[in-house]
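J.: here is my input, please return the structure:
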Amino acid sequence: MSGLKLFHTKGAVAEVTSRLAEVEAEVQALVEGNLEAMLGVRFLASEYSTGPVHGGRIDTLGIDENGAPVIIEFKRATDAGVVNQGLFYLSWLVDHRAEFGHLVRGRLGAAVADQVLWSAPRLICVAGNFTRYDVHAIREHRRSIDLVRYRFFGEDHFGLETVASVAAQTAPPGVRRASEAGVPSARVDKGAMQELFAEVDQALLGLGGDITTVQRKTYRAYQRLRNFACVCPPQRDKLLVYLKVNPEEVDLVPGFTRDVTGLGHHGTGDLEVQLRTDRDLERAQDLFRLSYTAV
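T.: Okay, the predicted model is just below:
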C-alpha cells in the first residue's frame, strides 16, 4: 500500500492522498466495528485485561471463521515492539484457555466455544508500517501471525494490505504453511477423487504466495486473512468446494455450481462448486480466482 496511489475519477482526475490515523484508537475503533467484513473475525472483547499478575491489556480479542482464537494488536505507525507484544499476549492466551472459552460461551454460545481450534491461535498486527526486522521475526516463530498495514484515503476510504503472513508449524491438525499442508495425493491413494483433491489443492495454492491453510475435521480452508475457499473431504464421486463468491453474480450451472446462501454446510462461502473431473476443475479456475481476489 505504500506504493498504491488512489485517484478520484469523477470530473478532473485527482489523487486521494493517504494518511495515518491521528491516534491508534481511531484505527482500532474502525476495525473493531467492522471486524468480520475486514478480517473475517467475530468480535469478543476490546481492551481485555490479562490480570494483575500478567499486567497487560489486549487490544482486541476475537475468533475467526474457522474457530481459531485471534488477538489483534494495533499501532498508529511503525512500532518495533508490536510483534513481541503480540506474542506476549498470545502466550498468555494459550495458558488461559478456560478463560477464553468462558468468554466465547458468553458471547457466541456453547456450540462455538466447544469447537475452538486451539491448534491454531492467531496474532494479527495492524499498523501504519512494519520493518524488515518484523517480517523476519514472524518467520522465526512457530505461530500464525499476520502483519497488516493500514491507510486512510481521504474522508471515506480505508485500506488494509497484508505485508507478511505465516502459519503455525506445530501440532497438526492446524494451520500450516501451504507447502506443508499434507494433502492426500495420488502417491498415497490412487482413487480418482483423491487425485482430484490434490489437483484442487495445487490450483488454489497456486493463486498466490500469501495463502495459508487451516485443517478442520470437516474441511480444509484456504485463506488470506479471511477464507476464500473451503474444500471438503472427497466423496465417492465428487468434491465440494465453497467459495466467497456472490452466487447472484455468476451463471449457475446445475450439477456444477449451486447457491447455498442460508443453507447449512461445512466451511464458509455461499457458492458451492461440485467437481467430478479434471474438466470441472478447469471450468472452476475463474471462480477460484474471483474468490481469491474478493477477500
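J.: make it CA atoms for all contacts and neighbour counts henceforth
T.: Noted.
J.: what about the helices in the stretch 1-150 of the chain?
T.: Applying DSSP state H, counting those that start in this stretch to the stretch 1-150 of the chain gives helices spanning 24-33, 35-39, 51-54, 82-95, 97-108, 110-113, 132-140.
J.: can you redo those helices as TSV with distance to Ala171 and mean neighbour count?
T.: Formatted as TSV, the helices of the stretch 1-150 of the chain follow (distance: least, CA to CA, whole Å; neighbours: other CA atoms under 10 Å):
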stretch	distance to Ala171	mean neighbour count
helix 24-33	30	17
helix 35-39	24	17
helix 51-54	26	8
helix 82-95	14	17
helix 97-108	16	16
helix 110-113	20	14
helix 132-140	17	14
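J.: to compare against the first, here's another:
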Amino acid sequence: MADIKLFNISGEVKEYQSGTVTLEKELQTVIEANMEAFFGVTFLASEYRTTDGGRMDSIGIDENHCPVIFEYKRSMKENVINQGLFYLNWLLDHKDSFKVLVIEKLGLKAADNIDWTMPRVICIAGDFTKYDESAIKQMNRNISLIRYKKFDNDLLMFEHTNENVATAIPENTTISNKPKATDKTFAEQMASADKEIKTLYEDLSNYILSLGDDISETHLKLYVAFKKIRNIVTVVALKKKLIINLPIDVTTVTFEEGFSRDVTNIGHWGCGAVEVHLKNRADFEKAKVLIDRAYNEN
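T.: Take a look at the predicted model:
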C-alpha cells in the first residue's frame, strides 16, 4: 500500500500514527458490529460453519439482497482469495442453508427476496500482493479486495483496492421486492425499451462511471447497480423512461412532480429513497446534480 499520511490540522499540525489491529479478531469484531455503515451489508453470522468443517469468517446480505462472504487476511502468505472462492462455491451449492439463516435472522420476507445472481466475496487485509490483484481478474466471480489502515485509537480507513465483477448467475425463479410472474429482468427491460432510452442508458452509464475509477457497474436480475463499496445509483428501464434511485437524504431534496419523488414509504426496486425519472436528455442533465451528490455522499 502506498504510504498514506493522516494529519490533524486543528491548531498545531499533528500526524496520526498508522498501524494495524490484531487480525483477525479485533478487526472482525469491529466490522461485524458496523457492517451496514462500512459496506451496506446486513450482518448475519460470525464463524459460519459449512458442512465440510470449514468456517466463513463473516457472512451477510447486501442492499441488493445478494449473499456476501467476508474473509480477513492474517498474513501476506495466506491465500484468502482461494479460501473465499471455496466458501462461495459451497454457498452456491447450499442455498437452502443460507435461506434458513436469513429466515432466522431477518424473517421470511427477507429470505424470499434473496438474489443469487451476484453473490460476492469481500477480502480484507492490511495489504495485498500484486499476485492477489492479478489473480482476481482471471476469475469469473465477484471479489473485492479492501485494504485497511488504523490511525491512533479511533480512526479506521478502508481502501477499495480492486474489484472483479463477474457475469450475473442465471436464476430460474423471479425474485424481487414484490415478486410477480410478469416482472422483467433488466436484460428484458432493455430489450423492450425504445431506442432513445437505450441510448440514454448508455449516456447515463458512461457519465456515472466517469465520476471515479472506484465505481463498478453490476447487472442484477431486476436492475443495474452502480456502486463504490455500496450502491450510489440503481437503474430500472421502462419502454419510455429510466427510473433511477439515489441514496440521498430526502429532506435535502426539492422534489418536482413528474421528475422526482420521495419513495421512502413506497415499494420500489433498487436502493435509495430519492427516485428520479429520466425521459430524455434534458431530464438527464437535470439529474446530474443529484447523481454527483450520491457519488460524493456515499
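J.: still on that earlier bit, nearest to Arg279 of structure 1 among the helices of the stretch 1-150 of structure 1 would be which one?
T.: When these are compared by CA to CA, helix 35-39 sits nearest Arg279 of structure 1, at 33.4 Å.
J.: ok now the closest one, how far from the chain's centre?
T.: Centroid separation for helix 35-39 of structure 1 versus its chain: 10 Å, with CA atoms, centre = their mean, to the nearest Å.
J.: elements contacting it?
T.: Contacts defined by 3 or more CA pairs under 8 Å, 6 or more residues apart in numbering; DSSP states H and E place helix 35-39 of structure 1 against strand 41-49.
J.: now the strand it packs on on structure 2. Mean distance?
T.: On superposition with structure 2, the mean distance recorded for strand 41-49 of structure 1 (mean CA distance after the TM-score superposition for structure 1) is 0.8 Å.
J.: quick one: that strand aligns where in structure 2?
T.: Alignment of strand 41-49 of structure 1 against structure 2: residues 41-49, by TM-score structural alignment.
J.: list the buried residues for that stretch?
T.: Under the neighbour-count criterion of 16 or more other CA atoms under 10 Å, stretch 41-49 of structure 2 has Val41, Thr42, Phe43, Leu44, Ala45, Ser46 buried.
J.: ditto for stretch 152-168 of structure 1
T.: In terms of neighbour count (16+ other CA under 10 Å), stretch 152-168 of structure 1 has its buried residues at Phe152, Phe153, Leu160, Thr162, Ala164, Ser165, Val166, Ala167, Ala168.
J.: the helices of the stretch 1-150 of structure 1: which one's closest to Val273 of structure 1?
T.: With CA to CA as the criterion, Val273 of structure 1 lies closest to helix 35-39 of the helices of the stretch 1-150 of structure 1, at 22.9 Å.
J.: with distance to Leu205 of structure 1 added, can I get the helices of the stretch 1-150 of structure 1 in TSV?
T.: Converted to TSV, the helices of the stretch 1-150 of structure 1 look like this (distance: least, CA to CA, whole Å):
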stretch	distance to Leu205 of structure 1
helix 24-33	28
helix 35-39	20
helix 51-54	39
helix 82-95	26
helix 97-108	31
helix 110-113	28
helix 132-140	19
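J.: so what corresponds to Asp114 of structure 1 in structure 2?
T.: Per TM-score structural alignment, Asp114 of structure 1 is aligned with Asp112.
J.: how near is that match to Lys95 of structure 2?
T.: Using CA to CA, to the nearest Å, we find Asp112 of structure 2 at a distance of 12 Å from Lys95 of structure 2.
J.: again, but for Met139 of structure 2
T.: Look at Met139 of structure 2 and Lys95 of structure 2: by CA to CA, they are 21 Å apart.
J.: point to the residue nearest the middle of structure 2.
T.: Central residue of structure 2 (CA atoms, centre = their mean): Arg230, 3.9 Å from the mean position.
J.: that one reaches Ala37, doesn't it?
T.: No. Arg230 of structure 2 lies out of contact with Ala37 (CA atoms under 8 Å); the separation is 9.5 Å.
J.: what range in structure 2 does stretch 281-291 of structure 1 sit on?
T.: Residue span in structure 2 matched to stretch 281-291 of structure 1, by TM-score structural alignment: 284-294.
J.: now the matching stretch on structure 1. Mean distance?
T.: Looks like 1.8 Å for stretch 284-294 of structure 2 (mean CA distance after the TM-score superposition for structure 1).
J.: now do that stretch: distance to the chain's middle.
T.: 20 Å.
J.: and Leu243 of structure 1, what's its match in structure 2?
T.: With TM-score structural alignment as the criterion, Leu243 of structure 1 lines up with Leu246 in structure 2.
J.: list the contacts of the closest residue to that match other than its chain neighbours.
T.: Spatial nearest neighbour of Leu246 of structure 2, excluding adjacent residues (CA to CA, 6 or more residues apart in numbering): Gly272 at 4.5 Å. Contacts here follow CA atoms under 8 Å, 6 or more residues apart in numbering; on that basis Gly272 of structure 2 touches Val233, Asn245, Leu246, Pro247, Ile248.
J.: one more: Asn34 of structure 2?
T.: Contacts of Asn34 of structure 2 (CA under 8 Å, 6+ apart): none.
J.: how about the helices in the stretch 151-295 of structure 1?
T.: According to DSSP H, counting those that start in this stretch, the stretch 151-295 of structure 1 carries its helices in the segments 192-205, 278-294.
J.: need the contact partners of the longest one.
T.: When contacts are taken as CA under 8 Å, 6+ apart, the neighbours of helix 278-294 of structure 1 outside the stretch itself are 196, 200, 203-204, 207, 228-229, 243-245, 256, 273-275.
J.: and for the first one?
T.: By CA under 8 Å, 6+ apart, the surrounding residues in contact with helix 192-205 of structure 1 are 178, 183-186, 189, 211, 222, 234-239, 276-278, 281, 285, 288.
J.: again, 7 Å this time
T.: By CA atoms under 7 Å, 6 or more residues apart in numbering, the residues outside helix 192-205 of structure 1 that reach it are Ala178, Val183, Pro184, Ser185, Ala186, Ile211, Pro234, Asp237, Lys238, Phe288.
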